[in-house]
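K.L.:
This is a predicted model, with the sequence first.
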Amino acid sequence: MLLQQFFDQGLGHASYLVADPDEGVAFLVDPDRHLQPYLDAAAKLGVLITHSFETHVHNDYVSGSPALAALRPISVVTGDGAEVRYPHVSLADRETIDVGALRVHCVATPGHTPEHVSYLVADLRRADDPQFLFSGGALLVGHIARVDLLGPELEERLARAAYETLRERVLSLADYVAVFPTHGGGSACTSSDAASSRWTTLGFERRHNDVARAAMQDFARFRETIARGLPVAPAYYPGVRALNHQGAAAYAAAPLRVLRDPLPADATLIDPRAPHVFGSGHRRGALNIVGNDSFAVRLGAVVPFGSPLILLTVDREQAEALRRQLATVGYDDVRGVADPVPDTGEDLGRVRVVDARTAKRLSDEGATMLDVRERSEYERAHAPGALHIPYEQLQDRIAEVPRGRDVVVYCAAGVRSSLAASILERSGLAPINMRGGFSSWEIAGLPTEG
């Protein structure tokens, strides 16, 4: 058996190619819609992909299984509770499928979602005993996937299901079983306490995973443990889950158009430049979403799903990379690219950028300090008296931001705060971004609370 992991750093998403090279066959687990890397890897190994296994209907990225099945004669496999509307094979709990000499056992593991399953895999050339668990979100490195994404009406039932899944279905497996999860560190589908390692073993998690240890105690302690460190769930998640129920087409992009002024009024303008460059001059109304690995997730947190977009960059290679990120989370309506600074001579927007000591002086003079980090970051430590509104919620809670005084925005390093500043600017405020974020505040030895 050969295994290759594919990891999307921005999403914290892992997918897998699992091959039996002696039989010349392979299967995928939880692929995204960018199919070529999987096909290239299979070709390099000299194997044919015959199956694609889905652990659950995903919230965070667009699944590639239906698109691959439309292109190649493969079987898409789900648990029998997945109410998807594309051709697939449903496996009930404990049912198996053989791919060459690899036997795949379906294990019902509800919790992260009601339909969630995991896949135990045995290499029959060695033994009937399973050696590998593709756990989806049922067990992660250092945590589990969150249970609150489908709304408060299901949350308590899913928490109880996750508790029983760990106690009865997962932690009862042998210590030597290797665990390959779908969600990893950095995913908004889990807690900030999840580890950055990309695989683990049952024995290690049983000893060192706080959630696994809590699952072997009473439910109240487990419930408290899984609620810690959860980020705000990105607003695009329900749109992606609905798309994955239907089955999305493969990613196929024509060259991006170069747009001239005036730009279409119905599109959201996205400026991916660094905060200090954006602050020095930008198109009014543009959102500053820095073009790093987290670009698509941050956009999905603040821009309504399905919105038409214009990327404000003259770097065509960057534009294509960002569009590829956007396609991974279902934002396919990218109208084109344009210069981040208009050629019409119109007045530019600007965001003042200050260092931590200047921010402290402004605060002492009456400015509002606005902390746009996640709750767990804020609770650890924050600037004295800071107003806390995570950037994902800022547009909906903009009325809570005082007017008639300076507003100094900060995050951890100055990137999320620049996005928040651009949201405030679109609402008629004149925000100030703190360069270097709260890290620079602490390095400067300034006072904190928390």
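P.N.:
Yep, that arrived. Residues are numbered from 1 along each chain as shown.
K.L.:
hey, let's count contacts and neighbours off CA atoms from now on
P.N.:
Fine.
K.L.:
isn't Ala381 right next to Leu446, touching?
P.N.:
No. Applying Cα atoms under 8 Å as the test, Ala381 and Leu446 come out as separate, 11.5 Å apart.
K.L.:
give me every residue that touches Gly291.
P.N.:
272-274, 318, 322 (Cα atoms under 8 Å, 6 or more residues apart in numbering).
K.L.:
If we use 10 Å, what do you get?
P.N.:
270-274, 298, 313, 318-319, 321-322, 325 (Cα atoms under 10 Å, 6 or more residues apart in numbering).
K.L.:
Now which of those residues would you call buried?
P.N.:
Among the contacts of Gly291, those classed as buried by 16 or more other Cα atoms under 10 Å are 270-274, 298, 313, 319, 322, 325.
K.L.:
dropping in the other structure now:
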Amino acid sequence: MEVVVIETPPLGDRSYLVHDGTHGLLVDPQRDIDRLERAAAEAGVEVTHVLETHLHNDYLTGGYAYARKHGAQYLLSALDDVSFERTPVADGQRFSVGALTVIAVATPGHTHHHLSYVVEHEGRQAVFSGGSVLYGSVGRTDLLGAQDTVGLSHDQYASARRLAGEARPDAALYPTHGFGSFCSSGPASDATESTLGEQLESNHVYTDPDEGHFVAELIANLTAYPSFYAHMAPLNAEGPGEPDLSVPEPLDPHELQHRLEAGEWVVDLRTRVAFASDHLRGTASFEYGTNFTNYLGWLFPYGRTLTLVGARDDVERAIRDLARIGIERPDAALGEDPAQLAPGAPASSYPRLGWAHVAAQLPPEDTVLDVRRREEHDAGHLPGAVNVPLHELLARLDDVPAGRVWVYCSSGYRASVAASLLDRAGRDVVLIDDRLSRAAHAGLSLVTA
């Protein structure tokens, strides 16, 4: 049995190709199926089955599209309500994929109908646990609403024990979430591989003997998650098609200027350094990188027109990333010189400083804005800082005091997005582009709530 790991760092997830050298199966495939097709071709195997552990909340699946395109069976829990034909799978069901034996195990908790899969081949076992048992933790249990959270948290505890009884301790464990995904909860580790036995000794779902305590702790540690999650499961239940990942023809400069004047969403993918020094007034800064997908998806109002501005390579990568969360076919203005993209359009800029300069230059009458999540703010913040989490900023612009605003977060990324949104709203802003951990070196102390 060979397991090919297909990483999606922007979403913190993994998909898997599992094969015996001739036939294979896919587990929790991402929307951009060309990566999966390439992996199967490189392995020289025919994928005959596509398995979903659950209807995903943090990305659109490529499973339905792959199965239809390649004539594979598409397996999903028989209890999930979907609008397309699939091969329904029930708890305890066994089936073969070439020389591989696959056993479905009901592991509710992350969702009500979540399945894990135990795959066996020549004495080896592998467990594909989706959003059930992760490395160091479990999948979050609040995505279906507050009314289900307590029950699903108890289910997670029971499911982990059920899974441990269905596979050997030496079984390799392959979760879908837990590599930066907001679908994970609790003290997830930074491990890149593990076995079920290792998790039995270190994962709090196994080491906590008190189910009530585990549930209370799990729920207490649940934090905010991206708003785009609300769109994912319903779209997955409809069976997403294969995305169009081509780069569109560049926008005419006059059309770009018209969109800026109309207040449309025009997103600049350049570095926050370049954006702060010079950008088209009305654009928002979402520096392309690992954080891009989650934070743009969190703030962008689905259904609006989206225009990406940046180098062709970044635009091409951004289109792929956004297709994974259902933002289809954005328009683009290709180039990195604002003056050439929309000649004559108003430009803007704002200061970008590190903590040493903040300590020396911050006037007492100015506002310091912390755009981290509440639990981060409560754990330690600058004295007097106003806390408006980034994902709440657009709805709470009026809560930001008048006058000049100095914006910070933990690393500079969220602060750069927030600074651009405040600049877009006509506010006088300073971006603190520095790690908060360096504030102490500048003589600035933090206080707790």
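P.N.:
Arrived safely. Being a predicted model, the structure only gives us computed values, none of them experimental.
K.L.:
How close are the two chains, by TM-score?
P.N.:
These two chains, once laid on top of each other, score a TM-score of 0.92 by TM-score structural alignment, normalised by the length of the second structure; 440 aligned residues with a Cα RMSD of 2.0 Å.
K.L.:
anything in contact with each of Ala381 and Leu446 of the first structure?
P.N.:
Here Ala381 of the first structure and Leu446 share the contacting residues Phe438, scored by Cα under 10 Å, 6+ apart.
K.L.:
neighbours around Gly39 of the second structure, how many?
P.N.:
Small correction: residue 39 of the second structure is Ala, not Gly. Using other Cα atoms under 10 Å, Ala39 of the second structure has 17 other residues around it.
K.L.:
Kindly report the same for Pro87 of the first structure.
P.N.:
13.
K.L.:
Please apply the same query to Arg85 of the first structure.
P.N.:
For Arg85 of the first structure, the count of nearby residues is 11 (other Cα under 10 Å).
K.L.:
what does Glu95 of the first structure give?
P.N.:
Applying other Cα under 10 Å, we find 12 residues neighbouring Glu95 of the first structure.
K.L.:
swap in Ala360 of the second structure?
P.N.:
10.
K.L.:
I'd assumed Gly197 was in contact with Ala172 of the second structure.
P.N.:
Yes. Applying Cα atoms under 10 Å as the test, Ala172 of the second structure and Gly197 come out as touching, 8.8 Å apart.
K.L.:
Comparing those two, which shows the higher neighbour count?
P.N.:
Ala172 (21 against 17).
K.L.:
Leaving out the residues flanking it, which one is nearest to the counterpart of that one in the first structure?
P.N.:
The equivalent of Ala172 of the second structure in the first structure is Ala178 (alignment by TM-score structural alignment). What sits nearest to Ala178 of the first structure in space, not counting adjacent residues and going by Cα to Cα, 6 or more residues apart in numbering, is Thr201, at 4.3 Å.
K.L.:
so who does that neighbour touch?
P.N.:
Shown in contact with Thr201 of the first structure (Cα under 10 Å, 6+ apart): 131-133, 141, 174-180.
K.L.:
Looking at those residues, which are in strands?
P.N.:
Assignment to strands by DSSP state E places the following of the contacts of Thr201 of the first structure there: 132-133, 178-180.
K.L.:
any idea how far the alignment partner in the second structure of Val211 of the first structure is from Arg161 of the second structure?
P.N.:
Matched across to the second structure, Val211 of the first structure falls on Val205, judged by TM-score structural alignment. From Val205 of the second structure over to Arg161 of the second structure the distance is 9 Å, taken as Cα to Cα, to the nearest Å.
K.L.:
Show me whatever sits in contact with both of these two.
P.N.:
Common neighbours of Val205 of the second structure and Arg161 (criterion: Cα under 10 Å, 6+ apart): Val133.
K.L.:
Please say which of those two ends up with more neighbours.
P.N.:
A direct count of neighbours by other Cα under 10 Å for Val205 of the second structure and Arg161 places Val205 higher, at 27 against 16.
K.L.:
which element is that one on?
P.N.:
Element membership for Val205 of the second structure, per DSSP states H and E: helix 204-207.
K.L.:
once aligned to the first structure, how far is that helix on average?
P.N.:
Superposed on the first structure, helix 204-207 of the second structure shows a mean distance to its aligned partners of 2.6 Å (mean Cα distance after the TM-score superposition for the first structure).
K.L.:
got the buried residues for that helix?
P.N.:
Buried, per 16+ other Cα under 10 Å, within helix 204-207 of the second structure: 204-206.
K.L.:
can you list those in CSV and add distance to Ser437 of the second structure?
P.N.:
Shown next, in CSV, are those (distance: Cα to Cα, whole Å):
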residue, distance to Ser437 of the second structure
His204, 28
Val205, 31
Tyr206, 33
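K.L.:
ok, the residues you listed vs Val430 of the second structure, which is closest?
P.N.:
Using Cα to Cα, His204 is the member of the buried residues of helix 204-207 of the second structure that sits closest to Val430 of the second structure, with 41.7 Å.
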